Structure formats: structure tokens, C-alpha cells
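Colleague: everything below, folded, please.
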Amino acid sequence: MSAQAPATLFDQDAVRRAVDAALFDYMSGQIRRAHHRGLPQQALQSVSDFLNSGGKRIRPVLCVAGWQAAGGAGAPNPVLKAAASLEMFHASVLIHDDIIDASDTRRGRPTVHRQAGTEAAILIGDLALVLADDLLHSAGIAPHQLTTVLLVANQLRADTIYGQYLDLSHAGQPPADPGPALAITHYKTAKYTIEGPLLLGAALAGADNTTCSALSAYGIPVGEAFQLRDDLLGVFGNPHDTGKPALDDLREGKATVLMALALQNADPTQHRTLRRHVGNPHLTHEDAEEVRAVLTDTGARAGVEDMIAERRQSALTTLSTAGLPAHITSVLRSQAFNATARTT
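Modeller: Presented below is the predicted three-dimensional model:
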């Protein structure tokens, strides 16, 4: 997709390819500059390898969708680079998140800290954050738009870190109250994965308050549903599909709505099973099966499925009355289903 692409067309695969090309060009330039300065290139290469290891590019696609939702045409280079900066920030978040969660694999490959060591991975994640900022600042965004764009980008980053902190503070002994888990879902995923990228793209096009409000009313419920689905996949998903081990969330004792509902509805025996196994770093596959049975038998799994469906419908209702361009409405409808019915 290029600056000349008609505004009435939105090829998500083309956006992904264009963002990948922007990331490749940017990282190639960074590695060349490091070489010319006589600097070691291993950390930059680790970031580049991580970016090339896969990923759905959800955030960049939504950034371009937000741009077109607010009247932008095609996907000019500044928009693509701003969208690519979101993927770079995402890399930083995931590298650090894998350290926090002590995860062994990501996207079917060893995590960065398993390959390079924890200390090196912290620095590699920090480097990706610096590169995300540089990529955004050097995107060629018009000066009169840059201030607004940076406000949106910085809020997105701060919300993500706040959500990560909440997640960490409740790990180990998840509460029976779903409130903390919903707050984590709101900040760590909804604002970061769906709403923030849409608003960043909209800011690039100088969106008015009405458009931004519609994008938020769509983005928050889809983002929450996305995380609720992620929580289900973290326990019930197939590792061959998700690219992550099936025991990590249970061993960590993540505070999820799924677990809160189970704790609320559990009988004494079920409650003891959950408290004995959830948060146990030595949880076995047999133990996990006991936990999964409780999550199903208490109705927690079905309850989360209902919450996903309710949020998806809320987002679709918003789209039906938002007055966004027809091709963007179609894209966002597709994203709502893809984000909430996925298996990876």
C-alpha cells in the first residue's frame, strides 16, 4: 500500500507488508550506522530478529485504519512509519513481558532472555523502546500534527506500563474480585492494542472529537474482549497454535477475569484445588487439567465467553451508527471478529 492507494481500498495484507518493509529498512539503517560507528550490532540484530519472528501486526493495521477513518487517503510513508513504531514498541513490551513471566518460548521460538540471558534481554527491550521513539520522531510527520501524535503515543505507552504493573502486582494469588483483572484488561490490552493505535492514526489525520469518540467506543470493548480471549487461550489454547506454553499463566497465577469468576463460584473442594495449583511454579500438566476442569465446571469459562460476545456486540453496535467510511467500517467489523474469535 502506498501514498497513491485510493482511500476506498484497505488491503490489510498490503498494510502488513508495507509495515514490514518500513521496519526492515529502518533496522537495516540502524545496523549500518552501528557498523560505521564501530559499535557491536548484536543487540540491534536481536531486535531485528524478534521483529521478523512473526506477529499479527494488529496495531499497525489499526493505526492505518484510524488514519483513513479520519479522512486520510492511502498510507503515506509518515503514516506507515508511525504504524511501524507501534510494532517496535510492542517488541519492547513482549521482550520485557517474557522476562517477567519467565516464559521459555514466544511465537514458537525461544524467548530473547533464553537466547541472550536476562540482563542482555532487558537491555535489548530497552533498545527497542528507544528505537520505537526514534522511528516515530523521524517518520516525517508534519510539525503541526506531531505534538498531538506524541501525546497519544505517550499516553498509549504509559497506559501499557500501568497495566503491566497492575498485572505484576496481583500475580501469584489472583483475587476473587474481577475488578483488578478488568482494570488490567482495560489498560494493558484495550487501550494499548486497539484504542491507542486507532487514535494514533486518527491524530495523524487531524481527527475531530466525534471521530475519536467513536473509535474509542469501538476500541475499548474490542480490546477487552481480545484480552479475555487471550486469557482463555493462555489456559485452554493449543501451544502449537499460540506459540506459547500452556502452563505459564497458571504457574504465574495471573489475575484474570476467568480465574476471578472461578474463585467466586467454586465450592470448597474446587476452591482448594485452585488455591493449591494456581501460582505454583512447579505446576504439572496433570495439575493443570484439574484447574481446567474447575474453570469449566464453575461456569467461569462460559462466563468469559459471554463477556467476549457482549463486548463484540457493543463494538459492532457502535460501528453501525458511527458514520465512519464504509470501507473502514468493514475493516473494523472484521477486526472485531478476528480479535475475539481467534485461536492464536
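Colleague: hey, let's count contacts and neighbours off CA atoms from now on
Modeller: Will do.
Colleague: next SSE downstream of the host helix or strand of residue 232?
Modeller: Following DSSP states H and E, one finds residue 232 within helix 209-236. Toward the C-terminus, helix 209-236 is succeeded by helix 239-242 as the next helix or strand (DSSP H and E).
Colleague: to compare against the first, here's another:
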Amino acid sequence: MTFSASSPVSFVRSAVDGEIARFVARRRAQLLEIGSELAPAVDALEAMLAGGKRLRPAFCYWGWRGAGGADVPGIHAAAASLEFLQACALIHDDVIDNSDTRRGLPATHKRLEELHERSGWSGSAADFGRGAAILIGDLCLAWSEDLYQASGLELEALRAGRTPFDAMRTEVMAGQYLDMLEQVRGGGAVEATLRVMHYKAAKYTVERPLHLGAALAGRHEDLSPVYTAYGLPLGVAFQLRDDVLGVFGDPEQTGKPAGDDLREGKRTLIVAETLERAGAADRAGFLRRLGDPGLDTDAVEWMRGVAEDCGALAACERRIDDYVEQAGTALESGLLDGSARSALADLVVAATARKH
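Modeller: A predicted model of the protein is given here:
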């Protein structure tokens, strides 16, 4: 069996979308019984869940199939639970970064801020938006647990999956904290940035979903080394592609203004590489502009030019290529089911050769 670059995700996406839609419909009814005022909150939650690449459910599903698991409804529901964890992380991340947009639409806290303004309520609209978004993110975290437990898989399988499922939640929160710490420390060292990426992105996006699939299928012990050797380098490559797109991406593709990561002052690897490689004058100018929310197009273009001219962009692209090669080598293990191996190879392309 062979797949195009997108089909391993597409194959999973329709089933995962169905699980999410049915689950949210049940929970919407429950919330509206509490109060009709909760409808805008559920609308905001649904808007966040409607987008996304569904990569984490795809890695979980193919991790399960690689362990010999059959295509049963329960694995789609368990995999779908990861989208609620992802929604929680993104909603909170946008609050922390004070991002205005997500996927070309208002971020959740901005959406609720606008609700406050339209309604003419008292107090600060911005404070209401941030507070409401934090609560919606918390709700997503709780619903991730609920959907996992209600997936319909055997209780023994769900118990086996607890170790990677719980570790993933802890690691992504720890990674987010380390990310915040690097911002306030004024960090920029390549190694420190890679540590953040390891926990906030690589383990959470690829490795742990694969581990979860293997554990649910009863093969965590023998397959986790293979999935780690594949998942960690691919997860870092995935985040590196995000970092490059955050500086050099096309707004029509990324859904975010050009150079938005520079305005937010994100200490990404491409920034770290630029600060290490640029000459003293360019480094000082880059640092002076980094994190300025008022950066205009000319300033963004200048910063892009510095990153490109000093070799930072090329260094990041080389790292992506190296990590992709490592992931591909890991798939040569004979422990994986053949169709899953093919799908995971195509997922390397889906995760790293993208424009958004």
C-alpha cells in the first residue's frame, strides 16, 4: 500500500472530525442546560477545533497500526482526544503570546474580547477575553480526558495508554513554561532553544502520539525505541519548519501577518541561529527590533535579510534535512507493519514540506 504526502492524514481526518463533532454536540447540549450564555464559548471552542492539520491523531493512529492494531472506531476516538489537548495548548499559547490571530481568524481571546465589546459589558474587554480563553482552554483539557476514556477501547488498553498519555500532557506544559522562561531571560542560545523544542513540540507532536498508539495496541515496550528514533527528530523538524514559516512564510498560506513571530519576539531557533551568526552591528539591530509589535514591512524585510545573509536560514534548512534523514533511517526497522511504515514515511513529508 502506498500513500501520497497528504493521504495518511486525510485517511484519519474524516473519522477524527466525526468523533470530534459528535462529542462536542453532546457536550454543547450539556453546557446549554447550565446556561444559554455559554453558547459563544462553545462556538469559540468549535472554531478552534475546526482547523488544524490533525497530525497528532494521525501519528497516534499509524502508531497503533504499526503495532498491528486494526482499523476500529475506538482508535479514532482515542486519537481525536489529542485534538482537544492541542486546542488547549494553542488557546493558552495565544493568550501567553498575546497573538491576535490563529489560522487567519481571531484568536480565541480576541474573539471573546470582541463579544464583550459588542455586548457593551462593563470592565475591560481584553481582561474578559483572556480570562474566558483560559477557561475554554481548561475545558478542552478536561474534554481530552473525557473523550479518551469514552473512546470505546478495552479498559486494559486504555490503562496501558495512560503512561504516554499522561507524560505527554506534563511535557507540553513543562515545555511551554521553558519557552516562557527563555523569552523573559532574553535567551537565544541554540541549545536552550532546542531543549524547548524537544519538550514543547517534538515529544508532544510526534513521539508521544506514536507511543500512545503502540501502548493502546499492547506494544509500547518493544516499539517505543523505534518510535522515539523516528518521532523526536521528525518533531524537531516539524517545529523548525514552523519557525522558518513564522519569519519567511506567506501570510496567505500561514494565516498570520508576515514576520509575526518577529513582532512577538519569539526566541525560535532561526532567531537563535541569527544571533549567533550575525555580525555585531546586525546582531544589535536585530535585537533592537525583535519583539517590537509595531514592526513595519521594511523592518521585517531587513530582519529577514539578516537571517538569510548570515546563514541562519540555510542552517535551519540543513537541520531539517538532517532530522528528516534520521527519521527515515528509523523506519527501516523490521518491527513495523508494512502499510504503517509507508504511511509514516509519507507523514515525514506532510510534517516538513509544507507552507503553513
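Colleague: superposed, what's their TM-score?
Modeller: After superposition, the two chains reach a TM-score (TM-score structural alignment, normalised by the length of the first structure) of 0.93; 335 aligned residues with a C-alpha RMSD of 1.8 Å.
Colleague: that older thread, the helix holding residue 232 of the first structure aligns to what range in the second structure?
Modeller: Using TM-score structural alignment, the residues of the second structure aligned to helix 209-236 of the first structure are 221-248.
Colleague: how about the alignment partner in the second structure of residue 63 of the first structure, what does it touch?
Modeller: Under the alignment (TM-score structural alignment), residue 63 of the first structure pairs with residue 60 of the second structure. Going by C-alpha atoms under 8 Å, 6 or more residues apart in numbering, residue 60 of the second structure touches 79, 209-214.
Colleague: and in the first structure, which of the residues you listed remain?
Modeller: Compared against the first structure with both residues aligned by TM-score structural alignment, their matches' C-alpha atoms under 8 Å, these retain 79, 209-214.
Colleague: so what touches stretch 47-56 of the first structure?
Modeller: Contacts for stretch 47-56 of the first structure (C-alpha under 8 Å, 6+ apart): 23-24, 27, 87-88, 91, 107, 112, 124-125, 127-128.
Colleague: make it 10 Å
Modeller: 16, 20, 23-24, 26-28, 30-31, 42-46, 87-88, 90-92, 94-95, 106-109, 111-112, 121, 124-125, 127-128, 131, 344 (C-alpha atoms under 10 Å, 6 or more residues apart in numbering).
Colleague: now that stretch: buried residues?
Modeller: By 16 or more other C-alpha atoms under 10 Å, the buried positions in stretch 47-56 of the first structure come out as 47-48, 50-51.
Colleague: picking that back up, highest neighbour count among the kept ones among the contacts of residue 60 of the second structure?
Modeller: Neighbour count (other C-alpha atoms under 10 Å) singles out residue 210 as the most crowded of these, with 34 neighbours.
Colleague: aligned counterpart of that one in the first structure, please.
Modeller: For residue 210 of the second structure, the residue aligned by TM-score structural alignment is residue 198.
Colleague: now that match: how far from residue 302 of the first structure?
Modeller: 30 Å (C-alpha to C-alpha, to the nearest Å).
Colleague: repeat that for residue 12 of the first structure.
Modeller: 32 Å.
Colleague: so those two - more neighbours on which side?
Modeller: More neighbours surround residue 12 than the other of residue 12 of the first structure and residue 302, with 18 against 14 (other C-alpha under 10 Å).
Colleague: so that one touches residue 327, yeah?
Modeller: No: contact between residue 12 of the first structure and residue 327 fails when scored by C-alpha atoms under 10 Å: they sit 11.6 Å apart.
Colleague: find residues that contact each of the two.
Modeller: With C-alpha under 10 Å, 6+ apart as the test, residue 12 of the first structure and residue 327 both reach residue 65.
Colleague: how far out from the middle of the chain is the helix or strand hosting the match of residue 210 of the second structure?
Modeller: Using DSSP H and E, residue 198 of the first structure falls within helix 196-204. Distance of helix 196-204 of the first structure from the chain centroid (C-alpha atoms, centre = their mean, to the nearest Å) equals 15 Å.
Colleague: separation between the match of residue 63 of the first structure and residue 216 of the second structure?
Modeller: Distance from residue 60 of the second structure to residue 216 of the second structure, by C-alpha to C-alpha: 9 Å.
Colleague: hey, what's in contact with both of those two?
Modeller: With C-alpha under 10 Å, 6+ apart as the test, residue 60 of the second structure and residue 216 both reach 75, 78, 210.
Colleague: how about JSON lines for the residues you listed, with distance to residue 264 of the second structure added?
Modeller: JSON lines is the format used below for those (distance: C-alpha to C-alpha, whole Å):
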{"residue": "75", "distance to residue 264 of the second structure": "38"}
{"residue": "78", "distance to residue 264 of the second structure": "34"}
{"residue": "210", "distance to residue 264 of the second structure": "32"}
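Colleague: closest to residue 149 of the second structure among these?
Modeller: residue 78 (7.8 Å; C-alpha to C-alpha).
Colleague: neighbours of that closest one, just the number please.
Modeller: The burial count for residue 78 of the second structure: 30, using other C-alpha under 10 Å.
Colleague: that one maps to what in the first structure?
Modeller: Checking TM-score structural alignment: residue 78 of the second structure goes with residue 82.
Colleague: isn't its match right up against residue 198?
Modeller: No: the criterion here is C-alpha under 10 Å, and residue 82 of the first structure misses it with residue 198 at 11.7 Å.
Colleague: many thanks, we can stop here.
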